[in-house]
Structures are given as C-alpha cells and as structure tokens.
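Enquirer: missing the sequence, but the structure's below:
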C-alpha cells in the first residue's frame, strides 16, 4: 500500500505517517522542508527500523512545485492507494503564495485541489484508493467570499482560515460526488483532528505563548490522538465515501474517531459547484474523470 501524506514532518501528518508505516504501508512524506522531513524519518525509523518511508519535496504554496511533485511521483510509482491532504497553515499574517493567492486559501485548499487533480490518473487505476482531506471545526460559521478570495479587500486571519477549511470540506464531498457520478471506485473522505496540540497553534507568531499552553491542555488532545480521525478515514473498510470523521467528544474537540454530521446546510450544491469551477480556473488543473 502506497500513501502520500502532505505536511508529514510534524503534528497530525507525522503521527499518521508513523502509524501507517507501522502497518506496513510505503509512506511518502510530502514536505516543504527537507531537513525537517529527514528528522521525521529518523524519528520514525528509531521506533521502527523496518519502516518504509521517504521524503519528497512539495510546496503547496507554489503550483510549479505541486506539478513537479506529481510528475516525480508518477515517474517513480505506478499506483497510489491513499492521498492524505493534511498540510496546512493557520492564522498567519496576511501573505500570498508564489502564484498570488491568499496564503491560507492557496496552501490549504488550492494546492491540495491541484495535487489531487494531477494525481487523479493514478488514483483512478488503483483499486480501493481513497483521498482524505483534512478540514477543521473552524468550518462552522465560515463562508466562502468569492469576491475577496485573495484578501485584497480586507483580511482577518481567523476568518480566512475558516474559509480555507470550509473549502477543504466542500472539496472532499464534491470530489466524492463526482467519483460516484462517473462510476469511479476511488472514494473521498473528509476528517478533522478536533483541537490538537500541534505546531499549527503558534498563532502565526512563532512559539505558542506560555499562558496559552496551559489552556491548550484543558481543551486539546495530543497530536497522536488528533491523528486518529485521519487514520480512520484512510483505512476503515466500512467507509463508502463522502463521510466526515472527527473526535466523538464534546463539541468534537477531542476523543476517538467517529462519523460526524457537519454544520447544518454546509453542503450547498451551488457553492460547491462554484468553488470547483473557480478552483479549476485559478490552478489551471482540470479533472479528467
């Protein structure tokens, strides 16, 4: 079984890579920082010398890098069992990707949209394959402002983070719908880690302030627990596509993985279709079903 996990050098992605490699999967850590990726691999192999893990360079904030990664992977591998769209940036100061997209929407959604589309031929020909895309409880109350996707008409970091995570959730469901409409066996599943204590929680300013670390322990769970919904979404045989997996505790903030009902009315067909069309236009990646 071959698995790609974006942003697998730390946090949820690292924990998922460690667990899936323990189960015998060949895991590709698709990372921006090769040095951090190497440290992650050394750490995984320290616990499991037999782990089949490797790093490949991927910067989701650069469509050329996404294209290069896809080409390199396709040249080396003939199949892809699981693609985990995990990497993300959370509430940074206003910034843009190499291609001029707002950093969170560009990295969290558009980069993964392009990556999935470019790897689609391999996914389609791999029996039992699936795509897992990470969303967040931040999708609740979020909306997609198609008139200000680049943040040029005003930027609020948390609002734009919620927008990107809503986009992840809508993409995951729309992708599964299109798989089914076209008779493709591949499935698409969304998940979220609840509130997990990972390096995403640096508030875009470096290290988490000490006063927040104490609060985090009350409301969050370790990354190893936060990774369970990802692992469940990636390997559970009972899933048929279109599900949303999250922790089963209060407010879905922590706990063990279970199928979760997203915020009411979130799967608006018109918005899902518009997001898909806009994403194809912005990335230049057209899905060939």
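Expert: Perfect, thanks for sending it. Bear in mind the structure is a predicted one, so any value in this text is a computation, not a measurement. Numbers count the residues shown, from 1 in each chain.
Enquirer: For the rest of this, base every contact and every neighbour count on C-alpha atoms.
Expert: Noted.
Enquirer: buried ones in the helix or strand hosting residue 35?
Expert: Using DSSP states H and E, residue 35 falls within helix 34-47. For helix 34-47, a neighbour-count test (16 or more other CA atoms under 10 Å) marks 34, 37-38, 40-41, 44-45 as buried.
Enquirer: and of these, the nearest to residue 90?
Expert: residue 37 (19.7 Å; CA to CA).
Enquirer: still on that earlier bit, can you put the buried residues of helix 34-47 in CSV and add distance to residue 157?
Expert: Listed next are those as CSV, based on distance: CA to CA, whole Å:
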residue, distance to residue 157
34, 27
37, 27
38, 31
40, 29
41, 32
44, 33
45, 37
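Enquirer: circling back: return the distance of the helix holding residue 35 from the chain's centre.
Expert: Taking the mean C-alpha point of helix 34-47 and that of its whole chain, the gap between them comes to 20 Å (CA atoms, centre = their mean, to the nearest Å).
Enquirer: That helix packs against which elements?
Expert: In terms of contacts (3 or more CA pairs under 8 Å, 6 or more residues apart in numbering; DSSP states H and E), helix 34-47 is packed against strand 52-57.
Enquirer: tilt between the next helix or strand after the strand it packs on and strand 52-57?
Expert: The first helix or strand that comes after strand 52-57 along the chain, using DSSP H and E, is helix 63-76. If you take axes from the mean of the first three to the mean of the last three CA atoms, to 10 degrees, helix 63-76 sits at 140 degrees to strand 52-57.
Enquirer: Remind me what helix 63-76 packs against, helices and strands.
Expert: strand 52-57, helix 111-125.
Enquirer: Identify whichever of the ones you listed lies nearest to residue 77.
Expert: Counting by CA to CA, and looking across all of the helices and strands packed on helix 63-76, nearest comes helix 111-125 at 8.8 Å.
Enquirer: what's next to that closest one, contact-wise?
Expert: Contacts made with helix 111-125 from outside it, assessed by CA atoms under 8 Å, 6 or more residues apart in numbering, are listed as 60-63, 66-67, 70, 74, 78-83, 85, 129-131, 171, 184-186, 279-280, 283, 285-288.
Enquirer: One more to weigh against that first structure:
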C-alpha cells in the first residue's frame, strides 16, 4: 500500500460479514457500499427500512437490511436477536449512525437524544453482538467519533442527560467523547481476554452530509456557505472508517482521521484524540454507568 490510503487499498472482503449502522445515507452508505463492492456480506442496520432498501438497491453485492432504531433499547435488542439468528459469525461491526446538534429531546428510554443514540445505543448493540465477533479471527468493532469530541466536550457524570441545562454542541461533544472512551475501554477489555477482536475508532473530518441539518440557525448559513471549502464528500469522509475496518496494519485502540490540516479533510491516517479521552478512570466509570443505564453486560 502507498503512503496515501484510498478505497483502492481495501483488501478483498469476500467471506466477511459486516454490519454497518446508519447505512442508508451519508458516511454509512459510502462505508457499506465500499465494503460490498469488495465482496463483503453487508447488513445495513437502519431505522427506516424503506430507505435502507432503496440504498441497498444502489449497491452491488450481497446486501441486506435490518431495522435498528438506536433511540429504543427494545429495538436494539430485537435487531441484535435478528442479526444473531441470521449470522452465526460477524467479522465487522461499524457503529456509524448518529445525530448531531439536535434540540433537547429524549429517546424512548428517557436518555438525552445525542448521548442515547450516539453512545448508549451503540454500547448496547456492541454488547449484544460481541459473542458473534469474539470467535472470528481478525474481527473488529469500529466506532465513528468526530472532531466534535474536542468542542465543549466532557462526560457530565453529574448530569449525563442534560436535565439541568442543555447545550446542543456540548451534548454532541459528550456523545462523541463517549464513543472514544468506549472504544479504548473495550479494547483494553478485549486485550485482557486475549481476544483477536479489536476495537478501533475513526472520524470523517468535516463531511458534507445530512448531519448539519440540525445545526443551530446561526451556524447553518456559514456552514452551507463555506461547505465547498471546508468539507469533503461522504466517500472521502468514509475512508478513515474503511481503513480502520480493513487495513491489515491497524491495531486495537487506534484512531483514524483525515490527514489534512486540522484533520478536516484528506486521506486517512493515524491520529490522536483529546487528552481527556484517554482518562482511564473516566473510561471505566462510563462503561459501568452505560451498563447500568442499558442493562446490557458485555461478555468482556
């Protein structure tokens, strides 16, 4: 492989089963499409089955659709049960789906929407599917974070659900920081078990996707105006995830993002996350709280 990693560097994926959340549009679609084109059996885990079916029809290869609503733990459990029944082995789980800068809302289980969807839903799904990955040599859990994990971000253990006050940007930052802490803690647990499964994180830089539709009004106009200069298309934004998912040189606990200035655009490379994301005590505390909130206990 050259020094500039592209979709052409994705190894043959025949024989691998990949589950990609939020795969009917944007980054998820680009990720699933590339994996399917290289021969993977791909499951689009999406909230809207009709949209997922239309997305699958635009892909080549073995692609199926599974309903998954990350805002409902019942839906997460139902989806995991269906996936377990259909696939005795899973090689790759890509935790990609997410919401960004939403107004104050809660999930069906009463969690703040961004934290509940971006972190807790994926935490539960991973825990429920992990025993399908553990026996598979080289299996991976790839969780998509964001440069937003650095912006007004902290894990507010005293008010995880933002009940006292609410910041769209702060809540998003918390959820994306949680994605990284989850990845690092999961990798530590996998390594302690001696598992060949690894946990890896990625971020797309600033990609031109539908996520910006919930941006505060004051931010939306400048973002749309500057988009051609500061964003990259979903196919490029998906490359860090694809590298984390397929590059044979990837190691557990690594984090991939665009290689350009400020990690905004460019081909994927190994990057580092914020200092607080590496806080071991906070990672462990978040894991314990997540188990308590979701009722899902991981096999690791």
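Expert: Great, that's in hand. The model shown is predicted, which means the values in this text are computed figures rather than measured ones.
Enquirer: follow-up on the earlier one: got a quick ChimeraX command for the buried subset of the contacts of helix 111-125 of structure 1?
Expert: A single ChimeraX command is used to select the members of the contacts of helix 111-125 of structure 1 judged buried by 16+ other CA under 10 Å:
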select :60,61,62,63,66,67,70,74,79,80,81,82,83,85,129,130,131,171,185,186,279,280,283,285,287
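Enquirer: Against which helices or strands is the longest helix seen in structure 1 packed?
Expert: If you go by DSSP state H, structure 1 has its longest helix at helix 157-181. The elements that helix 157-181 of structure 1 packs onto, with contact taken as 3+ CA pairs under 8 Å, 6+ apart, are helix 103-104, strand 130-134, strand 187-191, helix 269-283.
Enquirer: mind checking which of these is nearest residue 259 of structure 1?
Expert: Proximity to residue 259 of structure 1 (CA to CA) singles out strand 187-191 among those, at 8.8 Å.
Enquirer: Mean per-residue distance, that closest one versus structure 2.
Expert: Between strand 187-191 of structure 1 and its aligned partner residues in structure 2, the average distance after superposition works out to 0.3 Å, using mean CA distance after the TM-score superposition for structure 1.
Enquirer: any idea which helix or strand comes after that strand?
Expert: Note on strand 187-191 of structure 1: by DSSP H and E, the next helix or strand toward the C-terminus is strand 196-197.
Enquirer: Off-centre distance for that following strand?
Expert: Relative to where its chain is centred, strand 196-197 of structure 1 has its mean C-alpha point 16 Å off (CA atoms, centre = their mean).
Enquirer: Please apply the same query to stretch 168-182 of structure 1.
Expert: Shown here is stretch 168-182 of structure 1, whose average C-alpha point lies 15 Å from the average C-alpha point of the whole chain (CA atoms, centre = their mean).
Enquirer: thinking again about what came up before, let me have the helices and strands packed on helix 157-181 of structure 1 in TSV, adding distance to residue 19 of structure 1 as columns.
Expert: Putting these into TSV (distance: least, CA to CA, whole Å) gives the following:
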stretch	distance to residue 19 of structure 1
helix 103-104	27
strand 130-134	16
strand 187-191	17
helix 269-283	32
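Enquirer: closest one to residue 250 of structure 1 among the ones you listed?
Expert: The closest of those to residue 250 of structure 1 is strand 187-191. By CA to CA, the value is 16.4 Å.
Enquirer: what angle separates the closest one from helix 111-125?
Expert: Using the same axes, to 10 degrees, the inter-axis angle of strand 187-191 of structure 1 relative to helix 111-125 is 140 degrees.
Enquirer: list the helices and strands strand 187-191 of structure 1 packs on?
Expert: When contacts are defined as 3+ CA pairs under 8 Å, 6+ apart, strand 187-191 of structure 1 sits against strand 130-134, helix 157-181, helix 228-235, strand 244-247.
Enquirer: In structure 2, what range does the longest one match?
Expert: So the one you mean is helix 157-181 of structure 1. Residues 168-192 of structure 2 are where helix 157-181 of structure 1 aligns, with TM-score structural alignment as the criterion.
Enquirer: buried stuff in that stretch?
Expert: 168-191.
Enquirer: how big is the offset of it relative to structure 1?
Expert: On superposition with structure 1, the mean distance recorded for stretch 168-192 of structure 2 (mean CA distance after the TM-score superposition for structure 1) is 0.4 Å.
Enquirer: How far off centre is that stretch?
Expert: In terms of CA atoms, centre = their mean, the centre of stretch 168-192 of structure 2 is found 10 Å from the chain centre.
Enquirer: quick one on the thing from earlier: quick one, which of the helices and strands packed on helix 157-181 of structure 1 is packed in tightest?
Expert: For these, the largest average neighbour count (mean count of other CA atoms under 10 Å) is found in helix 103-104, namely a mean of 30.
Enquirer: Which residue numbers in structure 2 does it align to?
Expert: Helix 103-104 of structure 1 lines up with residues 113-114 of structure 2 when matched by TM-score structural alignment.
Enquirer: average gap between that stretch and structure 1?
Expert: Superposing on structure 1 places stretch 113-114 of structure 2 at an average distance of 0.3 Å from its equivalents, by mean CA distance after the TM-score superposition for structure 1.
Enquirer: For residue 248 of structure 1, find the nearest of the helices and strands packed on helix 157-181 of structure 1.
Expert: When those are compared for distance to residue 248 of structure 1 using CA to CA, the nearest one is strand 187-191, at 12.0 Å.
Enquirer: Report the angle between the closest one and helix 157-181.
Expert: Strand 187-191 of structure 1 and helix 157-181 meet at an angle of 160 degrees, taking the same axes, to 10 degrees as the criterion.
Enquirer: what's strand 187-191 of structure 1 in contact with?
Expert: 128-136, 168-169, 172-173, 175-176, 179, 229-230, 233-234, 240-246.
Enquirer: could you redo the last one with a cut-off of 6 Å?
Expert: Applying CA atoms under 6 Å, 6 or more residues apart in numbering, the external contacts of strand 187-191 of structure 1 come out as 130-135, 172, 176, 241-246.
Enquirer: Could you do stretch 211-227 of structure 2 as well?
Expert: For stretch 211-227 of structure 2, the external contacting residues (CA under 6 Å, 6+ apart) are 100-102.
Enquirer: now do 7 Å
Expert: Outside of stretch 211-227 of structure 2, the residues that reach it under the criterion CA atoms under 7 Å, 6 or more residues apart in numbering are 99-102.
Enquirer: Repeat that for stretch 8-17 of structure 1.
Expert: 5-7, 27, 29-31, 36-37, 40, 86, 198-199, 223-224, 226-227, 230-231.
Enquirer: looking at the alignment, what does residue 26 of structure 1 pair up with in structure 2?
Expert: When the two structures are superposed using TM-score structural alignment, residue 26 of structure 1 falls opposite residue 41 in structure 2.
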